[in-house]
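Participant: Take this sequence and fold it.
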Amino acid sequence: MCGVIGIYSKTDVNKKLFYGLNSLQHRGQESAGMVVYDGAKNKVEKRMGLVNDIFGSEELNRLDGTVGIGHVRYSTAGGSFKYNVQPLTAISRGREVALAHNGNLINHQILRTRLEEDGMMFQTAIDTEVLMFLLCRYLHDDIVEAVKKTMSMVQGAYSIVAMIDGKLVAFRDPNGFRPLVIGETDDGDVVVASENAPLEIIGVSHMRDMAPGEIIVIDDNGITTHRYESDEPRRHCIFEYVYFARDDATVDDINAYMFRRRCGEILSHEAAVEADLVVPVPDSGTPAAIGYAQESGIPFAIGLAKNRYMGRTFIKPTDEERRLAVKMKLNPLGTVLKDKRIIIVDDSIVRGTTSANLIARMKEAGAKEVHMRVVSPPVEYPCYYGINTPNRRNLIAANYTIEEMREKIGADSLAFISMEGMIEASQKPGDIFCKACFNGDYPVDPILL
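Facilitator: Model (predicted):
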């Protein structure tokens, strides 16, 4: 679940990219990179690590230029290695190309195998390089036609920002799995990003969601918009609102904070329980816990102290890292929990590692009972569109009943919001969402893997 940003400006974009990437750090914490065009050539800076650790004043000063793209990465395809850091860069027919990708291609392995059989050598292990190769292969005179031909070859989730000959290019897959927002400042800067926060920080006053299948090219002549014609249905990833997006994100006309809060309110009716306090698992569980507490009348309390210098635990690449990160990130407050019946509210249970760890430690801190309430349905199926759940054996809900899950995580009771309740909280028709991780209904057939 990476984050991408692209900026076209009349002035240097390096610091704007830096601030924008910082505001997208929650979407990926393994690596970050920027590519900036200075009017003659692309300048690249990318490494493993966090945005603040990679880009100091010295690095930013080297990245002077008026067009640029950036990326923060959480690995799905390819693994967490230096050679997979984005944006990717290439030279094709004398033209410099840079590209950053959020999503996951379903058919990348098939395409990669065919390209390798034709003698193509790859420098990375990620699906993005297949996409980059296709774009360069079709790139002659018409950028838009090259993008359309590329889109006709790839299947799955992709929200892309790219630079070609100093032009900023953005396009989104026909299903619209991953978000992409575009806006313009009063000074004429054009910003494209995974969420609205970077645009607001940079000073964009007018913004909109890019439509599924939309292709945008920005150059000195302004913004031109094109469409890739497709019969694919609109399927926004509902897990974006459950977990990945920032609370202040409004993407595809849904605000993440209000969605989470409404989920908590609905769950308080679907799964009521007697308790003394409602405690959130911060941060994405906090709005839901507020909604649950206010609707149920049970007091809200902070029962888990969060280390603000820790990242998100779900997107750590290994189970061991997740377990250690949970201990470092969240610490139960015994003075709040002691002798209390607690309702702990979280956004989801994927592997169960975090939940079992927290419940055990809350009881060690003196909680009399811990009742777990989850504001998404059980995650029973892997996601092939950009979430790191590649196999059902990693998903606790795919292998155990709810009662068995309750026993494994050590809760006194366990309940999930219904699918109907979650859709109600979105205030949108249910058929615009991809809900495959909950119901196994995949909009793009994963058999292509």
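
Participant: C-alpha from now on. contacts and neighbour counts both.
Facilitator: Fine.

Participant: which residues are in contact with the top strand by length along the chain?
Facilitator: Determined from DSSP state E, the single longest strand within the chain is strand 95-105. With contact meaning CA atoms under 8 Å, 6 or more residues apart in numbering, strand 95-105 is reached by 1-4, 35, 41-42, 69-71, 76-77, 86-91, 127-128, 132, 136, 154-165, 177-178, 384-386.

Participant: how about this one, so we can line them up?
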Amino acid sequence: MSYEVKSLNEECGIFGIWGHPDAARVTYFGLHSLQHRGQEGAGIVANEDGTLRRHRGHGLLAEVFQDETYMEMLAGSSAIGHVRYSTSSKNTLNNIQPFLFEFHDGQVALAHNGNLTNAKSLRRMLEEDGTIFHSTSDTEILMHLIRKSTKETFIEKLKEALNVVKGAFAYLLMNETQMVAALDPNGFRPLTIGQMTNGAYVVASETCALEVSGAKFICDVKPGEIVIIDDNGYRIERYTDDVQYAICSMEYVYFARPDSNIAGINVHSARKKTGSNLAKEAPVEADMVIGVPNSSLSAASGYAETSGIPYEMGLVKNQYVARTFIQPTQELREQGVRMKLSAVRGVVEGKKVIMVDDSIVRGTTSKRIVQLLKEAGAKEVHVRIASPPLKYPSFYGIDIQTRNELIAANHTVEEIREWIGADSLYYLSEQGLIDGIGLDFDAPYSGLCMAHFNGDYPTKLYDYEESYLKSLEETTFFLDE
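Facilitator: Reported below is the predicted structural model:
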């Protein structure tokens, strides 16, 4: 039995700016630094003297905005933007954000990073009450809740709506007079505030986007907070005090750029420390340490430094291969892997190699990389994973919805090792990951969400509860019989 390559994908990245004469272009640069968070669609809404205009489309940011006339159309001193990876909704134009709503009393733009766990129930309730949806995205739900609120001001309506939606959300909204950022009560996804030298305020999913836009870091948006930005500056308010940190651990392991800081922790440094912990937990005699490009390079350097084994570039990634390579035959699929990744024969031939990777999802990619290394002459390939086994689905914005997609949920480490063809396989322990990241919040797992690894979800699962419990009783066989 053969399986298509399965990789982890995060839902999206958001960026906004208030008070810059070329806001849309700055937003473009900010989104470009967040492109790793979503490659299926992109959009920007600009605010010119209270009039909101939008352009959006399928594909990478550069593809969506390849025509300069789009930027000329998006004149204005404020803007919000979005790069998208579809998780629970279809990749149609109507689902590409930011959404732009036209009401009799004004316009509102909305962008969202995350996934609502009670979206189906809320949508059903709203539709039964006469609401008409224009997308299948859970993002649209927030705006309908705002419009149905009987509170007096927009901020009061928003606060009420934020207490109704559940799950993971980093929202960015803009109307004629203000831009508002909001984070869920657990802070699953990163969201940060900065300021440029000309006084313009910036909101972004990661601090790397602040650096690109030339903004100086002000603060992270904390769980349960909303940040209101207008021509008078910014202010922070709370919509709930029922908060507890549960930052998605996979942000540090895989999703975020290594030059970003999340909750004051540099991502590269966290990955390097997890690699160091991995070397302490799983030493092995070898000639070299190599990392799987690109997200595993930091962990590999940490492993090499602690173990004293030289770090080498044994794998090279072709940066110019299209992000998706799906072919109709197994032979062509394997050729696609070779186009994306190459083993350096002159480095690995005749050597005992430690291959460090950040995670194993289905195991298909790991199996092919081990095969590449051995075909290039590697004498032994010892696989070390800088995170615990992924055994449980995510309901907070990552496209893993069932245990059937996860090889570690159905097989032992030894079974996985044998199937991928490694000479040894070891995963980092949960405590090794927690200590490596180094958060220190007064919360379970020091403020991390570790549900992918141990099934300890920090919130109720609402609409997903029944299917999740059913999945725990099912067994799926991935491996060749």
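
Participant: just to revisit the earlier point, so how much does the longest strand of the first structure differ from the second structure once superposed?
Facilitator: Taken against the second structure, strand 95-105 of the first structure registers an average deviation of 0.5 Å after superposition, with mean CA distance after the TM-score superposition for the first structure.

Participant: so that strand aligns onto which residues of the second structure?
Facilitator: Strand 95-105 of the first structure lines up with residues 106-116 of the second structure when matched by TM-score structural alignment.

Participant: Give the next helix or strand downstream of the longest strand of the first structure.
Facilitator: helix 108-117 (DSSP states H and E).

Participant: Counting by contacts, list what that following helix packs against.
Facilitator: Applying 3 or more CA pairs under 8 Å, 6 or more residues apart in numbering; DSSP states H and E, one finds that helix 108-117 of the first structure contacts helix 127-138.

Participant: Specify the local secondary structure of the alignment partner in the second structure of residue 247 of the first structure.
Facilitator: Under the alignment by TM-score structural alignment, residue 247 of the first structure pairs with residue 258 in the second structure. Following DSSP: H, G, I helix; E, B strand; the rest coil, we place residue 258 of the second structure in the coil state.

Participant: Quick check: residue 258 of the second structure touching residue 265?
Facilitator: No: Residue 258 of the second structure is beyond contact range of residue 265, at 10.5 Å (criterion: CA atoms under 8 Å).

Participant: For the longest helix seen in the second structure, grab the matching residue range in the first structure.
Facilitator: Of all the segments of type helix in the second structure, defined by DSSP state H, the longest one is helix 267-281. Mapping helix 267-281 of the second structure onto the first structure (TM-score structural alignment) gives residues 256-270.

Participant: do the same with stretch 166-174 of the second structure
Facilitator: Using TM-score structural alignment, stretch 166-174 of the second structure pairs with 155-163 in the first structure.

Participant: for the match of helix 267-281 of the second structure, the distance to its chain's centre please.
Facilitator: The chain centroid and the centroid of stretch 256-270 of the first structure are separated by 21 Å under CA atoms, centre = their mean, to the nearest Å.

Participant: mean deviation (superposed) between that stretch and the second structure, please.
Facilitator: Mean for stretch 256-270 of the first structure is 0.6 Å (mean CA distance after the TM-score superposition for the first structure).

Participant: And that stretch, what's buried?
Facilitator: Within stretch 256-270 of the first structure, the residues scored as buried using 16 or more other CA atoms under 10 Å are 256-268.

Participant: With stretch 309-329 of the second structure instead?
Facilitator: 309, 311-315, 317.

Participant: again with stretch 349-359 of the second structure
Facilitator: 349, 351-359.

Participant: Strands along the stretch 151-300 of the second structure, start to end?
Facilitator: 167-174, 179-183, 192-195, 201-204, 216-220, 225-230, 233-238, 247-248, 261-262, 265-266, 288-291 (DSSP state E, counting those that start in this stretch).

Participant: now these as CSV including distance to residue 406 of the second structure and mean neighbour count?
Facilitator: Shown next, in CSV, are the strands of the stretch 151-300 of the second structure (distance: least, CA to CA, whole Å; neighbours: other CA atoms under 10 Å):
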stretch, distance to residue 406 of the second structure, mean neighbour count
strand 167-174, 22, 25
strand 179-183, 29, 26
strand 192-195, 32, 23
strand 201-204, 31, 30
strand 216-220, 32, 16
strand 225-230, 34, 21
strand 233-238, 37, 13
strand 247-248, 18, 24
strand 261-262, 27, 21
strand 265-266, 28, 16
strand 288-291, 22, 24
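
Participant: could you dump these to JSON lines with distance to residue 409 of the second structure?
Facilitator: Putting the strands of the stretch 151-300 of the second structure into JSON lines (distance: least, CA to CA, whole Å) gives the following:
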{"stretch": "strand 167-174", "distance to residue 409 of the second structure": "23"}
{"stretch": "strand 179-183", "distance to residue 409 of the second structure": "31"}
{"stretch": "strand 192-195", "distance to residue 409 of the second structure": "34"}
{"stretch": "strand 201-204", "distance to residue 409 of the second structure": "34"}
{"stretch": "strand 216-220", "distance to residue 409 of the second structure": "34"}
{"stretch": "strand 225-230", "distance to residue 409 of the second structure": "35"}
{"stretch": "strand 233-238", "distance to residue 409 of the second structure": "38"}
{"stretch": "strand 247-248", "distance to residue 409 of the second structure": "19"}
{"stretch": "strand 261-262", "distance to residue 409 of the second structure": "28"}
{"stretch": "strand 265-266", "distance to residue 409 of the second structure": "30"}
{"stretch": "strand 288-291", "distance to residue 409 of the second structure": "24"}
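
Participant: out of those, nearest to residue 461 of the second structure?
Facilitator: strand 167-174 (7.8 Å; CA to CA).

Participant: follow-up on the earlier one: quick one: residues in contact with the longest helix of the second structure.
Facilitator: By CA under 8 Å, 6+ apart, helix 267-281 of the second structure touches 252-253, 256-261, 296, 298-307, 384-387, 427-428, 432-433, 435-438.

Participant: same thing but 7 Å
Facilitator: Outside helix 267-281 of the second structure, the residues that touch it by CA atoms under 7 Å, 6 or more residues apart in numbering are 252-253, 257-261, 298-303, 306-307, 386, 428, 432-433, 436-437.
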